[in-house]
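In: pasting a predicted model and its sequence here:
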Amino acid sequence: MTGLPPLNGLRAFDVAGRRLSFRAAADELGVTQGAVAQQIRQLEAHLGTTLFDRLPKGLALTSAGRTYHDGVAGAFSDLRSATAQLKPEPGKVLISVTPTFASKWLIPNLPDFSNKHPDVDLRILATEKVSSFHSDGIDLAVRQGTPPFGAALSATLLFKQDVVAVIAPRLLEGVQLPVGSDLLSSVPKIHDTHDLWPKVLAELGVCDQSRRGLRLSQTALAVDAAISAQGVALVSRFLVTNDIAAGNLVEIGRSSTAGTQDFYLLTQRRPGANAAVETVVSWLISQADQQGHVPQ
């Protein structure tokens, strides 16, 4: 071990460099914030260089710190992979999805998967961040975007982008469908991070005359706000199929392909895939196909 820095310091640096916060790193490592800060100081002293710029609201890696963190993070990832190969968990599959996809489609469909494949332990990582197959240990991912996603990944189309405007039924009392441009213009708009309203309204030739709007960070929150009669939301049709069928929402107007970023299932291009992973892949594709969202 001659020449290596203290391993505890390297571990603290790996986590702190990923989280850019001593407090967050301490929470993940199960130690105190002071302990993480001390380990980083000792590592910097050992290396004779500063790894972090200490800012009023967090941390920033220095140029040397970024380069070193790439190597350290890769080394820990290799250790995790080697350990996982020695301790395989047959039947376990970790899928990374956005919180909206998890809450509005995957979780409502899980009973079907559990009934058909009780031997598969499907675990869900719901995050807005783009997860890494290598460092985060995920087996599958569902992401909205446009191929290609990288030479190491295979992409399978699950759902075409088909954006619809949805609203709570009680906001349509006395209104006949399809709604006129006057109502669509005046009703409050619910926005999410995709911010599709300007393009959709331009397609329809409608000027937004609503007095207020609601801005939310996730599409799932926009759907919930629409259900609670906060206004009209734009969302991919497949995410609100259940709420429309249950009478919680009503689709108004024609659909749009605004955004044109479809939903893809991402897998690694590697031989000898886990049988449980293949089971989940087949189920996801089958469900999407049965629900009529993937063109035949």
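Out: Structure's in. What do you need? Numbers count the residues shown, from 1 in each chain.
In: contacts and neighbour counts: CA atoms only from here.
Out: Fine.
In: what number of residues lie near residue 90?
Out: 13 (other Cα atoms under 10 Å).
In: and it, which helix or strand is it part of?
Out: Using DSSP states H and E, residue 90 sits within no helix or strand.
In: contacting residues for it?
Out: Counting by Cα atoms under 8 Å, 6 or more residues apart in numbering, residue 90 touches 274, 276.
In: where's it relative to residue 122, distance?
Out: 11 Å (Cα to Cα, to the nearest Å).
In: what's around the nearest residue to residue 228 once chain neighbours are set aside, how many residues?
Out: In space, residue 228 comes closest to residue 168 once its chain neighbours are excluded; the distance is 6.9 Å by Cα to Cα, 6 or more residues apart in numbering. Residue 168 is flanked by 25 other residues according to other Cα under 10 Å.
In: and if you look at residue 55?
Out: That count, for residue 55 with other Cα under 10 Å as the rule, works out to 9.
In: what do you get for residue 201?
Out: With other Cα under 10 Å as criterion, residue 201 counts 15.
In: now the element after the strand or helix carrying it, going C-ward?
Out: Using DSSP H and E, residue 201 falls within helix 197-204. Once the chain leaves helix 197-204, the next helix or strand it forms, by DSSP H and E, is strand 213-215.
In: quick one: contacts for the residue nearest to residue 228?
Out: Residues near residue 168 by Cα under 8 Å, 6+ apart: 226, 227, 228, 229, 231, 232, 248, 249, 250.
In: rerun at 10 Å
Out: Listed by Cα atoms under 10 Å, 6 or more residues apart in numbering, the contact set of residue 168 reads 223-233, 243-244, 247-251.
In: ok, of those residues, which come out buried?
Out: 223-233, 243-244, 248-251 (16 or more other Cα atoms under 10 Å).
In: okay, and which of those map to helices?
Out: Applying DSSP state H to those, the entries found in helices are 223, 224, 225, 226, 227, 243, 244.
In: which residues touch residue 117?
Out: Per Cα under 10 Å, 6+ apart, neighbours of residue 117: 91, 111, 276, 279, 280, 283.
In: max-length helix in this structure?
Out: helix 63-86.
In: now for that helix, which elements pack on it?
Out: helix 7-19, strand 52-55, strand 58-61 (3 or more Cα pairs under 10 Å, 6 or more residues apart in numbering; DSSP states H and E).
In: now that helix: buried residues?
Out: Those would be 65, 68, 69, 72, 73, 77, 80, for helix 63-86 by 16+ other Cα under 10 Å.
In: use this one as the comparison:
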Amino acid sequence: MTEKLHLPPVNALKAFDVAGRHLNFRAAAEELGVSQGAVAQQIRGLEAHLALKLFDRHSKGLAFTAEGRGYHQQVSAAFAMLQEATLRLAPTPSKVTISVTPTFAAKWLIPNLPNLTALHPEIDLRVLATDSVLSFHGDGIDLAIRQGAPPFGAAIDARLLFHSDIVAIAAPTFVQGRDLPLAAHAFGELPLLQDMHDLWPAFLRDVLGVRDWVGKNRLSFSQTSLSIDAALAGQGIALASRFLVEQDFLAGRLVEVAGGSFNGGRDFHLLAQKNATRRQAVTAVMEWLLGKSEVQS
């Protein structure tokens, strides 16, 4: 059985990486802050450990051997990966990571981001769009926006951002020629666009007074943003929180087709770690979000 080769010392690999970039021991020593002799000694030790010659020495500097050139490419790549991984862990004053639901990201956050970047061009905002429950500390998250009702946990500071005021929406062309708001029976004749929240039965019961409704034409989507897009494309009637489609109402891309709304019981909240020391950039994003909120504190 071939004896396993132990990894060389990290200092020797670092000296090899730097010397290989400069092809000069003196320049490598200046970058590392050590003596030229120390770099040469590290390289000799590495060559002895590997039982390979890595450099040919010349009066004007160094040249790679064939083995040295291939090894340097891999060692250099490994150090670059380590540096990138370390930089990702290190918090920077201007970096803010926010976790939001995909629908909130697509229908509210992204359209409003130009305002944030205009106010705070120095902030490096990183958006994670997911419905999963993530860990503030473990996943490196500064802020989160989620639907639900407090409490979210003893260690979580929750601020109400938007009420879940659910309205029925459709493209104007889809309901062209029909009187608005639509009569209750129309909802049994037209395609209804469903998402994972399954709010149609409650909406029909609480808003339209229909208790024994049996839908025949339903299209189902995994995200509310997809059902909104389908409504925009004229494929049916969708349900959505009013604030998510307000700009579509103003632009005439969507219209409200029912004579009322209801609260789905899943309001949108801004979440942060309680009692955590917040960097200035995180506080700025929190204040911006709360300033955009239609909810009076």
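Out: Looks like it arrived, so ask away. The structure presented is a predicted model; accordingly, all values stated were derived computationally and were not measured.
In: Throw the helices and strands packed on helix 63-86 of the first structure into a markdown table and include distance to residue 216 of the first structure, thanks.
Out: Formatted as a markdown table, those follow (distance: least, Cα to Cα, whole Å):
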| stretch | distance to residue 216 of the first structure |
| --- | --- |
| helix 7-19 | 24 |
| strand 52-55 | 28 |
| strand 58-61 | 25 |
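In: out of these, deepest packed?
Out: helix 7-19 (a mean of 20; mean count of other Cα atoms under 10 Å).
In: for the next helix or strand along the chain from it, packing partners?
Out: Using DSSP H and E, the helix or strand that follows helix 7-19 of the first structure in sequence is helix 22-29. Where contact means 3+ Cα pairs under 10 Å, 6+ apart, helix 22-29 of the first structure is packed against helix 7-19, helix 33-47, strand 58-61.
In: out of these, flag the one nearest residue 155 of the first structure.
Out: helix 7-19 (26.8 Å; Cα to Cα).
In: what does the closest one correspond to over in the second structure?
Out: Counting by TM-score structural alignment, helix 7-19 of the first structure falls onto no part of the second structure.
In: where exactly do the strands run in the stretch 51-200 of the second structure?
Out: 55-58, 61-64, 95-100, 124-129, 143-148, 156-162, 165-170, 192-194 (DSSP state E, counting those that start in this stretch).
In: quick one, which of those strands is nearest to residue 14 of the second structure?
Out: strand 55-58 (15.0 Å).
In: what does the closest one correspond to over in the first structure?
Out: Using TM-score structural alignment, strand 55-58 of the second structure pairs with nothing in the first structure.
In: now find how far off-centre that strand is within its chain.
Out: Centroid separation between strand 55-58 of the second structure and its chain, computed with Cα atoms, centre = their mean, to the nearest Å, is 49 Å.
In: which parts of it are buried?
Out: residue 55.
In: counting contacts, what elements does that strand pack onto?
Out: Going by 3+ Cα pairs under 10 Å, 6+ apart, strand 55-58 of the second structure lies up against helix 10-22, helix 36-50, strand 61-64, helix 66-89.
In: output the ones you listed in a markdown table; the columns should cover distance to residue 104 of the second structure.
Out: Below are these laid out as a markdown table (distance: least, Cα to Cα, whole Å):
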| stretch | distance to residue 104 of the second structure |
| --- | --- |
| helix 10-22 | 46 |
| helix 36-50 | 54 |
| strand 61-64 | 54 |
| helix 66-89 | 25 |
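In: let me have the ones in helices among the buried ones among the contacts of residue 168 of the first structure in JSON lines, extended by distance to residue 41 of the first structure.
Out: As requested, these are exported to JSON lines (distance: Cα to Cα, whole Å):
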{"residue": "223", "distance to residue 41 of the first structure": "46"}
{"residue": "224", "distance to residue 41 of the first structure": "46"}
{"residue": "225", "distance to residue 41 of the first structure": "47"}
{"residue": "226", "distance to residue 41 of the first structure": "50"}
{"residue": "227", "distance to residue 41 of the first structure": "51"}
{"residue": "243", "distance to residue 41 of the first structure": "53"}
{"residue": "244", "distance to residue 41 of the first structure": "56"}
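In: and the equivalent of residue 273 of the first structure over in the second structure, how close does it get to residue 83 of the second structure?
Out: Alignment note: residue 273 of the first structure maps to residue 278 in the second structure; criterion TM-score structural alignment. According to Cα to Cα, residue 278 of the second structure and residue 83 of the second structure sit 26 Å apart.
In: for residue 113 of the second structure, same thing?
Out: Distance from residue 113 of the second structure to residue 83 of the second structure, counting by Cα to Cα: 30 Å.
In: from the buried residues of helix 63-86 of the first structure, which is closest to residue 294 of the first structure?
Out: residue 77 (35.5 Å).
In: surely that closest one is in contact with residue 136?
Out: Yes - the pair residue 77 of the first structure / residue 136 is scored as a contact, 8.2 Å apart, by Cα atoms under 10 Å.
In: centroid-nearest residue for the first structure?
Out: residue 98 (2.4 Å; Cα atoms, centre = their mean).
In: residue contacts, the counterpart of that residue in the second structure?
Out: Alignment note (TM-score structural alignment): residue 98 of the first structure maps to residue 101 of the second structure. Neighbouring residues of residue 101 of the second structure by Cα under 10 Å, 6+ apart: 127-132, 144-147, 223-225, 268.
In: any idea how far whatever residue of the second structure lines up with residue 118 of the first structure is from residue 95 of the second structure?
Out: Aligning on TM-score structural alignment places residue 118 of the first structure opposite residue 121 in the second structure. Separation of residue 121 of the second structure from residue 95 of the second structure (Cα to Cα) stands at 11 Å.
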